[in-house]
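# This is the structure alone, sequence omitted:
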């Protein structure tokens, strides 16, 4: 497989594979926030999945650039990359939010009351409301 990636026609695939290997070398706190990456015009673009990860990257951008230099020296790949840019892909963030909203289905609990209570209301309207509540409770138990 490596000989295929070294051919000029698969250069882009090789770059993607190498950038994925570089991302696997990053610390876990950074790696978890990456949605995808790509190289263009000698810049490695890293797309983040959430806006909070952008701040984490800004605090550790020097570490990431240092790791890139070490990776370039040791693996002799990604040599054309001279800078790293990060951005938030709101498409991935939107999908994550929608996914979390789908999961957040409210739990439905069974009726815990048996409808056994004394209706001490003296007003006829309030008395009727309590009796309708009792009817709903008994209906929910079925």
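Perfect, I can see it now. Note that the structure is predicted; figures quoted are calculated from it, not measured.
# C-alpha only now, for contacts and for neighbours.
Noted.
# So for the longest helix along the chain, what gets flagged as buried?
Criterion DSSP state H: the longest helix present in the chain is helix 124-141. Neighbour-count burial for helix 124-141 flags 130, 131, 134, 137 (criterion: 16 or more other C-alpha atoms under 10 Å).
# Also stretch 4-11?
Using 16+ other C-alpha under 10 Å as the burial criterion, none of the residues of stretch 4-11 qualify.
# so how far does it reach from one end to the other?
Terminal residues of stretch 4-11 lie 9 Å apart, using C-alpha to C-alpha, to the nearest Å.
# which residues touch residue 18?
Remark: with contacts taken as C-alpha atoms under 8 Å, 6 or more residues apart in numbering, residue 18 is in contact with 77, 78.
# element containing it?
Under the criterion of DSSP states H and E, residue 18 resides in helix 11-24.
# Only the buried residues of that helix, if you could.
Within helix 11-24, judged by 16+ other C-alpha under 10 Å, the buried ones are 14, 15, 16, 18, 19, 22, 23.
# and the residues you listed as CSV, adding distance to residue 61?
Below are the buried residues of helix 11-24 laid out as CSV (distance: C-alpha to C-alpha, whole Å):
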residue, distance to residue 61
14, 24
15, 21
16, 20
18, 19
19, 16
22, 14
23, 13
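# nearest to residue 34, of the residues you listed?
Closest to residue 34 out of those is residue 23 (8.3 Å), distances taken as C-alpha to C-alpha.
# ok, then the element right after the host helix or strand of residue 68?
Taking DSSP H and E as the criterion, residue 68 maps to helix 61-75. From helix 61-75 onward toward the C-terminus, using DSSP H and E, the following helix or strand is strand 83-88.
# second one coming, line it up with the first:
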């Protein structure tokens, strides 16, 4: 247990050393960004690959495009309001007013998503056939002679299709 305290003490003293100020700031910024993760729903947290900060920009990397899309549409406002409510916690990320927050999908995840075994040509080659559910029993209210004739042709075709289905069985 004492070695853990010593390790924590060593890390703390390194991060507080002025020579490692940039490393300390990066470490604290990363810890702050990890706290932002709590503002997201659990499913989104589980599909979050990483959070990165660049001056005036926070980027949330997701493993699937649907999570990035949902984040960009609905969750950015939650993140910004969280930053505004807890300004002291996120002092490394200020100024919040000019901050941009975006969700994206890294290239390696996009490549994985587009490389699937699905082949559209096999679906297009299939002959698609639908069974007619109508029995041709409807009232033809068309007052125009040509339109009335078209509906009667449709009725005849439906009855013919139903009779051919019965004969095929």
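All right, it came through fine. Given the structure is predicted, the values throughout are model-derived calculations rather than measurements.
# can you tell me which residue is nearest the centre of the first structure?
residue 96 (4.7 Å; C-alpha atoms, centre = their mean).
# Confirm residue 35 of the first structure sits in a strand?
Yes: checked against DSSP: H, G, I helix; E, B strand; the rest coil, residue 35 of the first structure lies within a strand.
# quick one: the counterpart of it in the second structure from residue 35 of the second structure, how far?
Under the alignment (TM-score structural alignment), residue 35 of the first structure pairs with residue 49 of the second structure. Separation of residue 49 of the second structure from residue 35 of the second structure (C-alpha to C-alpha) stands at 15 Å.
# Now do the residue nearest to residue 89 of the second structure when sequence neighbours are not counted against residue 91 of the second structure, distance only.
In this structure, residue 89 of the second structure finds its nearest non-sequential neighbour in residue 32, 6.9 Å apart by C-alpha to C-alpha, 6 or more residues apart in numbering. As judged by C-alpha to C-alpha, residue 32 of the second structure and residue 91 of the second structure stand 9 Å apart.
# From the buried residues of helix 124-141 of the first structure, pick the one nearest residue 30 of the first structure.
residue 137 (51.8 Å).
# Just tell me what residue 85 of the second structure corresponds to in the first structure.
Match for residue 85 of the second structure (TM-score structural alignment): residue 70.
# next one: residue 31 of the second structure
Using TM-score structural alignment, residue 31 of the second structure sits opposite residue 17 in the first structure.
# need the longest helix for the second structure.
Under DSSP H, the second structure gives helix 145-168 as its longest helix.
# Determine the set of other helices and strands touching that helix.
With contacts defined as 3 or more C-alpha pairs under 8 Å, 6 or more residues apart in numbering; DSSP states H and E, helix 145-168 of the second structure has no helix or strand neighbours.
# Mind listing what's buried along that helix?
Residues of helix 145-168 of the second structure classed as buried: 151, 152, 155, 158, 159, 161, 162 (neighbour count, 16+ other C-alpha under 10 Å).
# Also stretch 25-32 of the first structure?
Quick answer for stretch 25-32 of the first structure (16+ other C-alpha under 10 Å): residue 30.
# what about it, start to end distance?
12 Å.
# So what touches it?
23, 24, 53, 56, 57, 64, 67.
# could you redo the last one with a cut-off of 10 Å?
19, 23-24, 48-49, 53-54, 56-57, 60, 63-64, 67-68, 71 (C-alpha atoms under 10 Å, 6 or more residues apart in numbering).
# Just the buried residues of those residues.
19, 23, 48, 49, 53, 54, 57, 64, 67, 68, 71.
# Widest-spaced pair of those residues?
Greatest spatial distance among these (C-alpha to C-alpha): 49 and 71, at 23.8 Å.
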